[in-house]
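Visitor: Return a 3D structure for these sequence lines:
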Amino acid sequence: MCRWAAYRGEPLYLEELVTSPKHSLIEQSHCAVRAKTATNGDGFGIAWYGDRPEPGRYRDILPAWSDCNLKSIARQIRSPLFLAHVRAATGGGTRRDNCHPFVFGRWSFMHNGQIGDFEHLRRPMETMLDNELYSARSGTTDSELLFLLALQFGLDRDPLGAVAEALAFVERLAERLGRLALVRFTAAFSDGRDLYAIRYATDWKAPTLYAGPMGSNGGYCLVSEPLNDDDSAWVEVPDGSAIIVGENGVDVRLFGTADVAMAPASRLFSG
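Guide: Got it, this is the predicted structure:
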């Protein structure tokens, strides 16, 4: 399983998540404590938003702890919205185009989890993509394909609904093919304006997700595991939930695929 961290709020240096905290993302790359695999050394990536609508991105196949360029970039780049990921490969080779975050236009996306029997579902999943999205697929992971499916199903129009529709499609496809309908999905994605995250699994064993305030003026961080030992600063996001971090704070919603519909937002966090 992978580890990731995402932030939206007043501009912060990337190092505030990636390198500086006691349990930073680099620390998690070789010593994760709330994952099945403690080591996440199969590459890393960061995507950040600045003055242009599309995100900047830097990825490599080196372990995050051994890349001096990552530490230098994280110290210099300041952004109001960014995603960072360290990878433990469960499928797809260790190559740059399999490293998260994935980007398309103004969207960025990263994922921790898996699709059961993906090797049997990949081809029919790919056939759902139009030519533009199919041509954009450069890697071999289930994560990238889920991202492209969400774009196909209307991520620009209805972000949470599009992801729900993509996951529901995968579940129905697996059942139709007589395969195990197993999806474990904890993901973060952004259009450069709002930050979204979802924790969901068909077996209620989704990878972990925590939320906590960071910086000033209502900034929030979403992480696979807390960045420090202050347990009171972090709230575990329940399985079957979606989060939107926007200008007005944090909204948490129930999330599911049974009816491809979301419950109304509730204010579980204050801005």
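Visitor: switch to C-alpha atoms for all contacts and neighbour counts from now on
Guide: Will do.
Visitor: Helices of the stretch 51-200 of the chain, residue ranges please.
Guide: Applying DSSP state H, counting those that start in this stretch to the stretch 51-200 of the chain gives helices spanning 68-76, 118-126, 131-136, 142-152, 159-176.
Visitor: and the last one with helix 118-126, angle?
Guide: Relative orientation of helix 159-176 with respect to helix 118-126: 120 degrees, computed using axes from the mean of the first three to the mean of the last three C-alpha atoms, to 10 degrees.
Visitor: Would you mind getting the angle between helix 159-176 and helix 142-152?
Guide: Using the same axes, to 10 degrees: helix 159-176 against helix 142-152 is 120 degrees.
Visitor: Distance-wise, check residue 10 relative to residue 59.
Guide: Residue 10 sits 24 Å away from residue 59, taking C-alpha to C-alpha, to the nearest Å as the criterion.
Visitor: Among these two, which residue is more densely surrounded?
Guide: residue 59 (23 against 16; other C-alpha atoms under 10 Å).
Visitor: tell me the secondary structure for the closest residue in space to that one that isn't next to it in sequence?
Guide: Using C-alpha to C-alpha, 6 or more residues apart in numbering and skipping residues adjacent in sequence, the residue nearest residue 59 is residue 45, 4.1 Å away. Of the three states, residue 45 takes strand under DSSP: H, G, I helix; E, B strand; the rest coil.
Visitor: Can you show me the strands along the stretch 101-250 of the chain?
Guide: 102-104, 107-115, 183-190, 195-201, 210-213, 220-223, 235-236, 241-246, 249-254 (DSSP state E, counting those that start in this stretch).
Visitor: Take those strands and write them to a markdown table, including mean neighbour count.
Guide: Listed next are those as a markdown table, based on neighbours: other C-alpha atoms under 10 Å:
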| stretch | mean neighbour count |
| --- | --- |
| strand 102-104 | 21 |
| strand 107-115 | 25 |
| strand 183-190 | 25 |
| strand 195-201 | 26 |
| strand 210-213 | 21 |
| strand 220-223 | 26 |
| strand 235-236 | 16 |
| strand 241-246 | 22 |
| strand 249-254 | 20 |
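Visitor: Touching, residue 29 and residue 84? I think so.
Guide: No. Counting by C-alpha atoms under 8 Å, residue 29 stays clear of residue 84, with 11.4 Å between them.
Visitor: Please generate a structure for the following sequence too, so the two can be compared:
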Amino acid sequence: MELKCFDNISDLDRYAAQIFADTIKHNPRATLGLATGSTPIGIYGKMIEMYNNGEISFKDTTTFNLDEYVGLSPDHEQSYAQFMKHHLFDHIDLPKQQAHLPSGMVNDLKAECQSYDRMLAEQPIDVQLLGLGHNGHIGFNEPDQELQGGTHIVELEEATRAANARFFDTPDEVPTKAITMGVGSILKADSIVLVVKGADKANIVKQALHGPITTEVPASLLQTHKNVIVLVDREAGRLL
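Guide: Below you'll find the predicted structure:
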């Protein structure tokens, strides 16, 4: 596991974006694992800059997102489908059919999970971007006695819903369930970039990187992966 700490958020975002850019330059047909939330917004901004400057093209890449809310249609303003369009997809040359997110609107959610896993098996992820939840979740894999390896439906913890409530008009509007890539699928990525920002994440960063490996802190399972790059700002890394 490689750790890098940054004094400047813009430098952190650029470094993360460069990892993805280098992956694409090495393999224009690379498969990228993408994340949502506030953490990757700046990173996507840097990717867009690189695209606009002619440094990279996404036209031959494939992307898979980690998760989506159950019950939100792709055109809902708080869906992760809309998030990705707004913050990345509408600004680059990635063909729509090559951008994949799980659907939380289908009648048969189990079949959707199985379908997503089949696609992931057919196109393994070269580099996976992750943020870190306050409770140690990655994707929407919440702390539990045991975790599911593949794509599955999860009941969101109240702490997770509260953290996401700022994006909705009222806390009650935050969905109670999500469909998420499993930890097993995440760990199959060739490389993983974990990005953490803010003083409020310092404790969970320490637990994830240096605490016991436990499903009660899902991110701690990243310690078992052979190629993880952890990028933190000074505040998030203050206890390391």
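Visitor: State the TM-score obtained for the two superposed chains.
Guide: Once the chains are laid over each other, their TM-score by TM-score structural alignment, normalised by the length of structure 2 reads 0.32; 142 aligned residues with a C-alpha RMSD of 6.4 Å.
Visitor: Tell me which of the strands of the stretch 101-250 of structure 1 lies nearest to residue 163 of structure 1.
Guide: Among the strands of the stretch 101-250 of structure 1, strand 195-201 comes nearest to residue 163 of structure 1, with 8.9 Å by C-alpha to C-alpha.
Visitor: Could you check the angle the closest one makes with strand 241-246?
Guide: Going by the same axes, to 10 degrees, strand 195-201 of structure 1 makes 180 degrees with strand 241-246.
Visitor: Give the other helices and strands that strand 195-201 of structure 1 contacts.
Guide: strand 183-190, strand 241-246 (3 or more C-alpha pairs under 8 Å, 6 or more residues apart in numbering; DSSP states H and E).
Visitor: now these in CSV, with distance to residue 108 of structure 1?
Guide: Below are those laid out as CSV (distance: least, C-alpha to C-alpha, whole Å):
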stretch, distance to residue 108 of structure 1
strand 183-190, 5
strand 241-246, 15
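Visitor: Of the ones you listed, which is nearest residue 152 of structure 1?
Guide: Of these, nearest to residue 152 of structure 1 by C-alpha to C-alpha is strand 183-190, at 15.1 Å.
Visitor: quick check: angle from the closest one to helix 142-152?
Guide: Using the same axes, to 10 degrees: strand 183-190 of structure 1 against helix 142-152 is 60 degrees.
Visitor: what's strand 183-190 of structure 1 packed up against?
Guide: strand 107-115, strand 195-201.
Visitor: Same list (these) but as CSV, adding distance to residue 160 of structure 1.
Guide: CSV is the format used below for these (distance: least, C-alpha to C-alpha, whole Å):
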stretch, distance to residue 160 of structure 1
strand 107-115, 13
strand 195-201, 8
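Visitor: Tell me which of the ones you listed lies nearest to residue 221 of structure 1.
Guide: strand 195-201 (9.7 Å).
Visitor: A helix includes residue 205 of structure 2, no?
Guide: Yes. Residue 205 of structure 2: assigned to a helix according to three-state DSSP.
Visitor: how far away is it from residue 80 of structure 2?
Guide: Residue 205 of structure 2 sits 24 Å away from residue 80 of structure 2, taking C-alpha to C-alpha as the criterion.
Visitor: Which one's more surrounded, the two?
Guide: residue 205 (28 against 25).
Visitor: which strand in structure 1 runs the most residues?
Guide: strand 3-13 (DSSP state E).
Visitor: Packing partners of that one?
Guide: If you count contacts as 3+ C-alpha pairs under 8 Å, 6+ apart, strand 3-13 of structure 1 packs onto helix 25-31, helix 68-76, strand 78-86, strand 107-115, strand 220-223.
Visitor: can you state the direction angle for the fourth one and strand 78-86?
Guide: Yep, that's strand 107-115 of structure 1 we're talking about. With the same axes, to 10 degrees as the basis, strand 107-115 of structure 1 and strand 78-86 are set at 20 degrees to each other.
Visitor: what is the orientation angle of strand 107-115 of structure 1 with strand 3-13?
Guide: Going by the same axes, to 10 degrees, strand 107-115 of structure 1 makes 160 degrees with strand 3-13.
Visitor: Ok, the second one next?
Guide: Following the same axes, to 10 degrees, one obtains 40 degrees for the angle between helix 68-76 of structure 1 and strand 3-13.
Visitor: buried sites along helix 68-76 of structure 1?
Guide: 70, 71, 74, 75 (16 or more other C-alpha atoms under 10 Å).
Visitor: closest to residue 17 of structure 1 among those residues?
Guide: Nearest to residue 17 of structure 1 among these, with distances taken as C-alpha to C-alpha, is residue 74, at 8.8 Å.
Visitor: Would you check that that closest one makes contact with residue 15?
Guide: Yes. With contact defined as C-alpha under 8 Å, residue 74 of structure 1 counts as touching residue 15 (4.6 Å).
Visitor: Next, format the helices and strands packed on strand 3-13 of structure 1 as JSON lines and append distance to residue 164 of structure 1.
Guide: Output for those, formatted as JSON lines (distance: least, C-alpha to C-alpha, whole Å):
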{"stretch": "helix 25-31", "distance to residue 164 of structure 1": "28"}
{"stretch": "helix 68-76", "distance to residue 164 of structure 1": "33"}
{"stretch": "strand 78-86", "distance to residue 164 of structure 1": "21"}
{"stretch": "strand 107-115", "distance to residue 164 of structure 1": "14"}
{"stretch": "strand 220-223", "distance to residue 164 of structure 1": "20"}
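Visitor: Out of these, which gets nearest to residue 251 of structure 1?
Guide: strand 220-223 (11.4 Å).
Visitor: Could you check how far residue 163 of structure 2 is from residue 114 of structure 2?
Guide: Distance from residue 163 of structure 2 to residue 114 of structure 2, counting by C-alpha to C-alpha: 29 Å.
Visitor: Equivalent analysis for residue 6 of structure 2, please.
Guide: Distance of residue 6 of structure 2 to residue 114 of structure 2, given as C-alpha to C-alpha: 39 Å.
Visitor: again with residue 195 of structure 2
Guide: Between residue 195 of structure 2 and residue 114 of structure 2 the distance, using C-alpha to C-alpha, works out to 28 Å.
Visitor: the more surrounded of the two?
Guide: Set side by side, residue 195 of structure 2 and residue 114 show more neighbours around residue 195, with 22 against 14, by other C-alpha under 10 Å.
Visitor: Now do the SS call for that one.
Guide: Assignment for residue 195 of structure 2 (three-state DSSP): strand.
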